[in-house]
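**Student:** Predicted coordinates and the sequence they were generated for:
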Amino acid sequence: MSFGFLGIQFGFALQNANTSRIFETLGASVEDIPILWIAAPVTGLVVQPIIGYFSDKTWTKLGRRKPYFLIGAILSSICLFLMPNSPTLWIAAGTLWIMDASINISMEPFRAFVGDNLDEHQRTQGFAMQSFFIGLGAVLGSLLPYLFTNVFGISNTAAEGLIPDSVKWSFYVGGIVFISAVLWTVFNSKEYSPEELAAIEAKDKEKEPQRVEVVDKSKNIAKQMRVGFFMLLLGAIVTYLIFINGLTKELYILFVGLIIAGLLFISVALLRKRNVRNGYTIIITDMLNMPLAMKQLAWVQFFSWFALFSMWIYTTQAVTGHVFNTFDPKSQAYNDAADWVPVMFAVYNGVAAAVSFLLPVLAKRTSNKITHMLALFFGGLGLISVYFLSDKTGLLLAMVGVGIAWASILSIPYAMLSNSLPSSKMGYYMGIFNFFVVLPQIVAATILGFIVKEFFNNEPVYALIVGGFAMILSGLLTLRVKTKHKIVIDENQN
């Protein structure tokens, strides 16, 4: 059931470890790299809730979630072949956009797949199994450029503006592994039909009745209107301040996006006043009516993924510049240092795979909250320690802490969340939950370049320090999550 994640993460690891290198090779400056990443998470905001909503309502001969696994895998594999052959920077950025959207099409239903097929007591272990395959796939994907150069003798340098052959062949292998692993899951796993899931949920309710809160429709619409106007007003004010002060243009993306979100809330509130009910109004309204546990976990996800995104964007530049003091992408020293970054990423993913089965054991002895908090503390300290390191071995040790956090980030929050969701909306709410994976990426991409430039003299290692403190904060926020709180909104009130 989880094997397909090996292929997904194989491709995702290649993207994370090599995209900044590809951008820089094609002429991007350090301060421009975050904004080139922005298209990917923006696409995720659109793709994830839509895929989740429709996968909840899909039932074909192939299954409920599996058609989306397959479509996403085909598109992602094609993009993995195209990405390292990008002739220009804008084509590479566009390919990243399409590839990230395609990976999301495959990845998002996998979370709901585990929630569908496992009961409350099995889910922590189920998501830990996903973490294992994610870690294993990421280790193999991250190591490929290094292995191709140091084992098979394929060059890791190329003429100016060209991607090294070691990177190209890594992406080709990634495309094959991606589609193969997903096909294995598609043809070797089963799904419960919507009717079977409804029957299982009905039995669960008999054993442990849920607290049902019927929302007053008129009050809910008024709240939606207020939230919409607040987002619209805040977005408009900050956008104006950015304009009159001549601040970096990347900031427009975040706050113009807030304006758009406000307009969506207002438009749906107006439609609901006219008793219009369709996929659009349900998707936007259910964002407002998220379960309390989901709202609390959103803050945990936000700061932990902000930290991860700072690492994925800036590790190459921090390692090559701060640790090894080399800045020329055409030089052998730079490419040797850059090749060490995938090795570092392989280590943290390997650690994640190794500890993934220990987390449920620790959670059983303590709790999911304590386990996640401790893991995030290790991750934050690992990121901060990069500033003080000066050799390859030390960098690998720093990644051990990140790996412990990564294993927990990939499993514990989803286990905590899935126990608070109705099966009929598992895919949709898992998609919305991924907003809080995507939003911090957008925030990181819009403000990290500005912060590094304005406050840290364009020294990328400070972005890792900021990320480390964000991860520690997310650990503290885990303690306030009320996992037992359960609300089911009467759909007729939507």
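**Tutor:** Noted; the coordinates are in hand.

**Student:** When you work out contacts or count neighbours from here on, use the C-alpha atoms and nothing else.
**Tutor:** Fine.

**Student:** is it fair to say Gly63 lies in a strand?
**Tutor:** No - Gly63 sits outside any strand when classified using DSSP: H, G, I helix; E, B strand; the rest coil, being coil.

**Student:** Wait, it touches Glu191, no?
**Tutor:** Yes - assessed by Cα atoms under 8 Å, Gly63 is found in contact with Glu191 at 6.3 Å.

**Student:** Would you mind measuring from the residue positioned nearest the centre of the chain to Val300?
**Tutor:** Central residue of the chain (Cα atoms, centre = their mean): Val437, 4.4 Å from the mean position. According to Cα to Cα, to the nearest Å, Val437 and Val300 sit 10 Å apart.

**Student:** Could you do Ser77 as well?
**Tutor:** 31 Å.

**Student:** who's more crowded, those two?
**Tutor:** Set Ser77 next to Val300 and count neighbours by other Cα atoms under 10 Å: Val300 wins out with 30 against 26.

**Student:** Can you report how many residues lie near the residue lying closest to the more buried one once chain neighbours are set aside?
**Tutor:** Take Val300 and drop its neighbours on the chain: the residue closest to it by Cα to Cα, 6 or more residues apart in numbering is Ser474, 4.6 Å away. Using other Cα under 10 Å, Ser474 has 26 other residues around it.

**Student:** Correct me if wrong: Ser474 contacts Gln301.
**Tutor:** Yes - using Cα under 8 Å, Ser474 is in contact with Gln301, at 7.2 Å.

**Student:** can you give me the helices for the stretch 301-450 of the chain?
**Tutor:** For the stretch 301-450 of the chain, the helices defined by DSSP state H, counting those that start in this stretch cover 332-355, 358-365, 368-385, 392-409, 412-418, 426-433, 435-455.

**Student:** here comes the other one, which I'd like you to weigh against the first:
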Amino acid sequence: MDKPRQGFAGLWNISFGFFGIQIGFALQNANMSRIFQSLGEDIEKLPGLWVAAPLTGLLVQPIIGHMSDRTWLGRLGRRRPYFLAGAILAAIALFVMPESPAIWFAAMMLWLLDASLNISMEPFRAFVGDMLGKDQHSVGYAVQTAFIGAGAVVGSLFPSLMEAMGVANVAPPGQIPDTVRYAFWFGGLALFLAVLWTVVATREYSPEQMAAFEPPAAANAPAVRPLASHGYAVSVGWVAAGIAVALVQMRFALLREVLLLGALLAGYGLASALAITLARRGNDRNMLSSIVGDFAGMPVLMKRLALVQFFSWSALFIMWINTTPIVAQYHYGATDAASAAYQDASNWVGELFAIYNGVAAVAALTLLPWLSRRLGQARTHMVGLACGAIGYASFFLLRDPAHLIASEIFIGIFWASVLAMPYAILASSLPQAKLGIYMGLFNMFVVLPQLLVATVMGSIMQALFPGEPIYTMAFAAVTLLLAVLAMTRVAAVQPAGALS
């Protein structure tokens, strides 16, 4: 039995909550470096403070994906409990963040905010697959991408709108401007109301209905069973890699955040060894073995797309961390975070981010379908990745702040492609009973590169280009060229017309 087709209202209701979630992400992405610098932090230490975002995503997304696949709370359903819980916590973090008295408190609020946004976001990816038939997966993710872009526009423009209304955009040293404070407060309210809309306006299919749509098959059996036959060599390799990273950090006196990367590698090795041991003892119902087993048993297509995601999100995270100090230093001539010029540059960055997100919202519903019908999904995504590389490289050439609008147009096309094409390619190839956990695992390759950037980029820049953040854009452009090469190995499930 096929799932009923959704009309415009249904597609709207399914993804409208993502509009609010992306307001929260946009406020975080465009303003956290500004907040940290306003509280007195140095440029070179910003990546270490940003480590909260990818680390919480890395831990939260597979866990929430695993749990939401197994949740059913009556009228509240399967995914919507996580939408609601995450929205409440994220709204609290947004209200408290601009009142941070010190850097350590702002970092704690970033942990809470990012964890909460991930609690809501991860099930939204699976929600499209739950509610739509395979023939509507692509249009569902396109609509979701449009809401992501629209929400990011609103979140990015909040501080500038506050300034236009007469709110003070400059604060004494060590304090956060009122424009940012009010933007976070309004953003928290908008996030909660948008997610509440989806919670109230949708009703999920019951487990019995889902089983009728897609009867259980051998492909949907827990991946923990083959895990019992695995040896421990791979686990030992992960632990050894973690120890090697720690030794390199100590040998070359790299930033201490690099130790976190080593700890995570070693921690996964130990966790995988424990998961194998539990599986060998016949305990095939525990979360750890299920997650590790599903990770080890990812489909080939998913693995190839994961590599593309790794490179793509490395570039994005570099941009989010460094755009504010780059534009302030190279386009406004400002390095003092308390100066009016720096705050003007920060507001312009918010507007630039709004531009690329607005371009993404339009491209998701217009350009990508047109390209997909003519080139196929894989080649369309290659075009999007190449646009991102052009956009990042252009920061070296354009000195007038207004000319950066051209850069953001290219970046917006790239952003639309990242948000829509990989999920459209992947969704129809995954077993629906495991859509949550597989989307959670796939999104690990969104947060892993961010964690790598947060822990390593600071040391690279400190060693090679101290005080010259513009060179991070070169790293971003090169990683996107690597993503284009990786995409050549991806065979799309529906090579043409999937987004039409």
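**Tutor:** Received it, and whenever you're ready, just let me know what you need. This one's a predicted model, so the numbers in the text were calculated from it and none came from an experiment.

**Student:** where along the stretch 51-200 of structure 1 do the helices fall?
**Tutor:** Ranges of helices in the stretch 51-200 of structure 1, per DSSP H, counting those that start in this stretch, are 66-82, 89-117, 123-150, 165-188, 194-207.

**Student:** now the angle between helix 358-365 and the third one, please.
**Tutor:** Counting by axes from the mean of the first three to the mean of the last three Cα atoms, to 10 degrees, helix 123-150 of structure 1 lies at 160 degrees to helix 358-365.

**Student:** Against Ala221 of structure 2, how distant is the residue of structure 2 most remote from its centre?
**Tutor:** Each residue of structure 2 has a distance to the centre, and by Cα atoms, centre = their mean the biggest one is for Arg281: 36.2 Å. From Arg281 of structure 2 across to Ala221 of structure 2, the span is 18 Å (Cα to Cα).

**Student:** any idea how far Ile88 of structure 2 is from Leu193 of structure 2?
**Tutor:** 10 Å.

**Student:** of the two, who's got more company?
**Tutor:** Per other Cα under 10 Å, whichever of Ile88 of structure 2 and Leu193 has more neighbours is Ile88, with 21 against 17.

**Student:** if I read this right, the more buried one contacts Ala194, doesn't it?
**Tutor:** No - under the criterion of Cα under 8 Å, Ile88 of structure 2 is not in contact with Ala194, lying 11.5 Å apart.

**Student:** For Trp37 of structure 1, see how far away the aligned partner of Met121 of structure 2 in structure 1 is.
**Tutor:** Using TM-score structural alignment, the equivalent of Met121 of structure 2 in structure 1 is Met107. To Trp37 of structure 1, Met107 of structure 1 is 19 Å away according to Cα to Cα.

**Student:** Compare those two (neighbour count), which wins?
**Tutor:** Comparing Met107 of structure 1 with Trp37 by other Cα under 10 Å, the one with more neighbours is Trp37, at 25 against 21.

**Student:** so what's that one up against?
**Tutor:** By Cα atoms under 8 Å, 6 or more residues apart in numbering, the residues touching Trp37 of structure 1 are Ala93, Leu96, Ala445.

**Student:** Would you mind finding the match for it in structure 2?
**Tutor:** Under the alignment by TM-score structural alignment, Trp37 of structure 1 pairs with Trp50 in structure 2.

**Student:** likewise Asn289 of structure 1?
**Tutor:** Counting by TM-score structural alignment, Asn289 of structure 1 lines up with Gly297 in structure 2.

**Student:** burial count for that match?
**Tutor:** So Gly297 of structure 2, with other Cα under 10 Å, has 14 neighbours.

**Student:** One more: Glu208 of structure 2?
**Tutor:** Glu208 of structure 2, neighbours per other Cα under 10 Å, totals 9.

**Student:** hang on, the earlier thing: include distance to Tyr53 of structure 1 when you put the helices of the stretch 301-450 of structure 1 into CSV, please.
**Tutor:** Listed next are these as CSV, based on distance: least, Cα to Cα, whole Å:
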stretch, distance to Tyr53 of structure 1
helix 332-355, 30
helix 358-365, 29
helix 368-385, 27
helix 392-409, 23
helix 412-418, 16
helix 426-433, 4
helix 435-455, 14
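
**Student:** Deepest-packed of the ones you listed, please.
**Tutor:** helix 426-433 (a mean of 27; mean count of other Cα atoms under 10 Å).

**Student:** the inter-axis angle of that one versus helix 435-455?
**Tutor:** Between the axes of helix 426-433 of structure 1 and helix 435-455, defined by the same axes, to 10 degrees, the angle is 10 degrees.

**Student:** how near is whatever residue of structure 2 lines up with the residue nearest to Val300 of structure 1 to Gly412 of structure 2?
**Tutor:** The equivalent of Ser474 of structure 1 in structure 2 is Ala483 (alignment by TM-score structural alignment). Distance of Ala483 of structure 2 to Gly412 of structure 2, computed by Cα to Cα: 17 Å.

**Student:** Check Phe147 of structure 2 too.
**Tutor:** Distance from Phe147 of structure 2 to Gly412 of structure 2, by Cα to Cα: 14 Å.

**Student:** One more: Gly140 of structure 2?
**Tutor:** Gly140 of structure 2 sits 19 Å away from Gly412 of structure 2, taking Cα to Cα as the criterion.

**Student:** repeat for Met457 of structure 2
**Tutor:** Distance, Met457 of structure 2 to Gly412 of structure 2, by Cα to Cα: 24 Å.

**Student:** neighbours around the corresponding residue of structure 1 for Leu265 of structure 2, how many?
**Tutor:** Leu265 of structure 2 maps onto Leu258 in structure 1, with residues paired by TM-score structural alignment. Counted by other Cα under 10 Å, the residues lying close to Leu258 of structure 1 total 22.

**Student:** mean shift of whatever helix or strand Leu258 of structure 1 lives in relative to structure 2?
**Tutor:** In this assignment (DSSP states H and E), Leu258 of structure 1 forms part of helix 251-273. Compared with structure 2 after fitting, helix 251-273 of structure 1 deviates on average by 1.0 Å (mean Cα distance after the TM-score superposition for structure 1).

**Student:** what's in contact with that helix?
**Tutor:** 218, 221-222, 224-225, 227-236, 238-239, 242, 277, 280-281, 284-285, 442-443, 446-447, 494.

**Student:** same thing with stretch 331-344 of structure 1?
**Tutor:** The contact list for stretch 331-344 of structure 1, computed with Cα under 8 Å, 6+ apart, reads 17-18, 21, 142-146, 156-157, 315-316, 319-320, 324, 326-329, 392, 395-396, 399.
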